[in-house]
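Enquirer: What shape does this take:
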Amino acid sequence: MSKALPTRSENYSEWYNELVKRADLAENSAVRGCMVIKPYGYSIWEKMQRALDDMFKETGHSNAYFPLFIPKSYLSKEASHVEGFAKECAVVTHYRLKNDPDGKGVIVDPDAKLEEELIVRPTSETVIWSTYKNWIQSYRDLPLLINQWANVVRWEMRTRLFLRTTEFLWQEGHTAHSTSGEAIAETEQMLNIYAQFAEEWMALPVLKGIKSANERFAGAVETYCIEALMQDGKALQTGTSHFLGQNFATAFDVKFQDKDGKLEYVWGTSWGVSTRLMGALIMAHSDDSGLVLPPKLAPIQVVIVPIYKNEEQLAQISEKADEIKKQLKKLGVSVKFDNNDAYKPGYKFAEYELKGVPVRLAMGARDLENGTVEVARRDTKTKETVSLEGIALYITDLLDNIQESIYNKALAFREENTFRVDTFEEFNSVLDSKGGFILAHWDGTPETEEKIKEETKATIRCIPLNAEEESGVCIYSGKPSFRRVVFARAY
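Expert: Take a look at the predicted model:
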């Protein structure tokens, strides 16, 4: 706690890395590229899980679990899918170890080679669609709405905690439908659920859109996404929902008999969010003093810190704190009373500021005499002295206000850092000096998109949903364009 965090303005990347570690969210593991999510960080992820899981179940989805290992032959059945993931796959080739004859530990037993190698899942479309072949025979079996919470492995050379690790946690939904229209409606519904979760729970404003062909999920007909803007002006893809068409149904021969007795291939979707949401939460809201957590996702929403000179004062404060805790818990608020005498109040204030606890109550003997308490809010760092009468309802209203305030601040930042440009020169100038979301005309060709990426490291984050048509010319090629798309440098 004694050493200050690096500032965002000095070194944003170092600030992020240090904050993740010092706030006890996660740390690098002994396995290169992987992370250990610590209890405080995992409790935030659990809150995310619960909220999303409830939203999935309200829309008719059920949870299941599928194998971690995928036969190598499965990945080759959908050509674009295997091409998209081939370079990221971890492969299991043997099933046994044995003692090294030289006495140097253990070695892979060369006689235990698998007949067919197994891929540690980078995503589960193939193993799930191979299973769906057995589950779906008739239109009565549809729609099939399945989600799984799992881990996946995508071999990464450059990793960063939460944002890009070799192994990460996520949920992946996989659904099957009798018509194209149903599947597209499902894809859009899940995109809207992700956007609702981001905005209402994470206090994170997002853009909803469609990915360009170059950025589309491998094996999808269309990829929908939500994109958020981080404080350093870079974009972060925070969720995707894919319309798979009949690609995987065809690859795995998943057919159903319709009401007329005719055999048809089913239509599919897949959609997912991951622990990358944790990275978004940190980078969108936090400051140079530590985390700023939206109350809905804070493991501890209120902390009560006693200030006392002797055991008698502590006993009196503890009695009142216990009363406040009970009132708040009845209202669904998580509260911690920190009476640990190993640390002084100043140290505790700094610790809970670092960890982003939304509301801090400081209570001393004089406060008890006056029937008041000092209330500090993390987002604005403001303090006020409040009457203990009706304190529970005051705090619940304050938490709602903080949630809304954090969202509005992030929204204002996004609006201030969204720019319309009409020339490539202007595009480069804004990109290098400000970053942010850049609305610019594009001629719709993958070639132009790739050239812009090569020259600027900016990608098309999305083609906004319901974007108004606007005649113009592509900033790069000068060819006709009928709408603007969103460019940004991204994580």
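Enquirer: CA atoms for contacts and neighbours, from now on please.
Expert: Will do.
Enquirer: Could you grab the helix/strand/coil label for residue 282?
Expert: Here residue 282 is recorded as helix under DSSP: H, G, I helix; E, B strand; the rest coil.
Enquirer: before we move on, what about the one 10 residues further on?
Expert: Using three-state DSSP, the structure places residue 292 in coil.
Enquirer: so it makes contact with residue 377?
Expert: No: between residue 292 and residue 377 there is no contact under C-alpha atoms under 8 Å: 10.1 Å.
Enquirer: what sits against the most centrally placed residue in the chain?
Expert: Among the residues of the chain, the one closest to the centroid is residue 277, at 1.7 Å (C-alpha atoms, centre = their mean). Residue 277 is in contact with 162, 238, counting by C-alpha atoms under 8 Å, 6 or more residues apart in numbering.
Enquirer: Now list whatever residues contact both of residue 292 and residue 377.
Expert: Residues touching both residue 292 and residue 377 by C-alpha under 8 Å, 6+ apart: residue 358.
Enquirer: More neighbours: those two, which one.
Expert: Regarding residue 292 and residue 377, a neighbour count based on other C-alpha atoms under 10 Å identifies residue 292 as having more, with 25 against 20.
Enquirer: Sequence B follows; please return its structure for comparison with A:
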Amino acid sequence: MAKQTNDFTEWYIQTILKAELMSYSPVKGSMIFRPDGYELWEHIQEEFNKFLRSEGIRNAYFPMLIPQSFFMKEADHIEGFAPELPWVTEVGNEKLEEPLALRPTSETMIGSAFSDWINSYRDLPYEINQWANVFRWEKKTLPFLRTSEFLWQEGHTAHANEEDARIRTMSVLEEYARLCEEFLAIPVYKGQKTPSERFAGAVDTYSIEAMMQDGKAVQAGTSHYLGTKFADAFDITYLTKENQHTHVHTTSWGASTRLIGSLIMTHGDENGLVFPPTVAPTQIVLMPVGPWKKNPAILEKLSEIFASLKNKGYRVRLDDTDNSPGYKFNEWELKGACVRIECGPRDLENNHAMVKVRDLADKEAVDFADLEGYVEAQLELMTPRLLEKAQLRNQENEYLEIETLADLKAHIEKSQAEDKVPGFVLIGWDGSEETEAKIKEETGFTTRNIPFNPPVEKTVDLISGKPAKHTVWIARAY
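Expert: Got it, this is the predicted structure:
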């Protein structure tokens, strides 16, 4: 298998294929989620649905096909998505009266529905979410991170005023950050997108950005304040307490199966996948070792432990296949099982099992009587430990002292010469699209976001030397 240090992207592709998270589809640019890969998404869904329920936001579902005329109602929206839109133009031998797009996102379809459903201030706020597939015909794809069809959640809300809409926009961004850091152990950078990077049709877009082990960025979630743009386009109005008709203020926000790619690229190692127990398809794997078939008591003991752990709600497997122990160790490390419990004749004799935690180097001998308590403690410690490790790695790959384009180019050259990652670079930006475009053209770096609380404030634009209006994170991105 490819080494992370030699070719990170190839390591990633080989790992997710060998670990059976996905397979390639016959349709170029799309992929098949195998059970372990889809289960990761299910656990993310379960966690985010807790937030939705706590906020009183209910799940709904909207059609995949969107009339062309809907897109034409919001000019920025259609301009932003037009290059990526697949269209349905005929059924059988009959041409459709109006082309239908496979949804890239649902603001237009939901805007149309909101215009019917919202009539009075008593209807507000109106807040829904849907779990769906969306289509954006990508030219360059990478499984989980960028595919022509992917899965996501998209929330859509309507509010009586800007203040309430902005509160919702930011509350969701905070939840995305919590989901990534506390649940997936992925540290993120919160901030506002630059105008050229914001969502098509949004007034303001906010994002969480994650740094992968190779120093590249992944946009892990976005939350948008849409103002009254879609309300104007779709005539979403309500009657105020003063009997005045006025437009609502809307938001939308989404996170996708890109989180799975981020999870793998944040925690994986040369042996394969490393998952926090919160999301791992297999939290615990038990396996007999040594000449266990000659001693039925070994499998009986492991079966007893298996039943007890399963009864307590753990995602646990018992591997009693006749593959060699070495093969099974490698297979379950590759698949990211959090804890491995081994038992052989000598272990049974000594009334203990050998326990290996996926992200720790050494095995531990643990008495059977203490086993469940030990495993529970290790699973609780693992997620924050993975987060801390990733946070420290991020800090090592943050560069705060780069002031000019020449500095940036020298940094990139030095990183390549020393086989290091160029990471995230904090720069000053004068607010112009010209300087932003120049950075991308010269270095391949793009603006990630304008951080809410930058570690330092930058005063001079990287390109123009003019006073900086913003301090911005830049990086190469997936």
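Enquirer: Aligned to the residue nearest to the centre of the first structure, what sits in the second structure?
Expert: In the second structure, residue 277 of the first structure lines up with residue 259, judged by TM-score structural alignment.
Enquirer: Sticking with its match, tell me its helix or strand.
Expert: With elements taken from DSSP states H and E, the one containing residue 259 of the second structure is helix 258-267.
Enquirer: mean distance, that helix to its aligned residues in the first structure?
Expert: Superposed on the first structure, helix 258-267 of the second structure shows a mean distance to its aligned partners of 0.6 Å (mean C-alpha distance after the TM-score superposition for the first structure).
Enquirer: Nearest residue to residue 40 of the first structure in space, please, no chain neighbours.
Expert: Closest residue to residue 40 of the first structure apart from its sequence neighbours, by C-alpha to C-alpha, 6 or more residues apart in numbering: residue 25 at 5.6 Å.
Enquirer: which residues touch the counterpart of the one you found in the second structure?
Expert: In the second structure, the residue paired with residue 25 of the first structure is residue 21, using TM-score structural alignment. Residues in contact with residue 21 of the second structure, defined by C-alpha under 8 Å, 6+ apart, are 33, 34, 35, 36, 37, 38.
Enquirer: repeat for residue 257 of the first structure
Expert: Applying C-alpha under 8 Å, 6+ apart to residue 257 of the first structure gives the contacts 137, 138, 139, 263, 264.
Enquirer: again, 6 Å this time
Expert: Residue 257 of the first structure makes contact with 138, 139, 263, according to C-alpha atoms under 6 Å, 6 or more residues apart in numbering.
Enquirer: nearest to residue 381 of the first structure, of those?
Expert: Among the contacts of residue 257 of the first structure, residue 139 lies closest to residue 381 of the first structure (C-alpha to C-alpha), at 57.5 Å.
Enquirer: and that closest one, what pairs with it in the second structure?
Expert: In the second structure, the residue paired with residue 139 of the first structure according to TM-score structural alignment is residue 121.
Enquirer: Next, work out how far apart the residue nearest to that match when sequence neighbours are not counted and residue 161 of the second structure are.
Expert: Nearest non-adjacent residue to residue 121 of the second structure, counting by C-alpha to C-alpha, 6+ apart: residue 240, 5.4 Å away. Note on residue 240 of the second structure: its distance to residue 161 of the second structure, by C-alpha to C-alpha, to the nearest Å, is 11 Å.
Enquirer: do residue 153 of the second structure as well
Expert: From residue 153 of the second structure across to residue 161 of the second structure, the span is 24 Å (C-alpha to C-alpha).
Enquirer: So these two - more neighbours on which side?
Expert: residue 153 (20 against 17).
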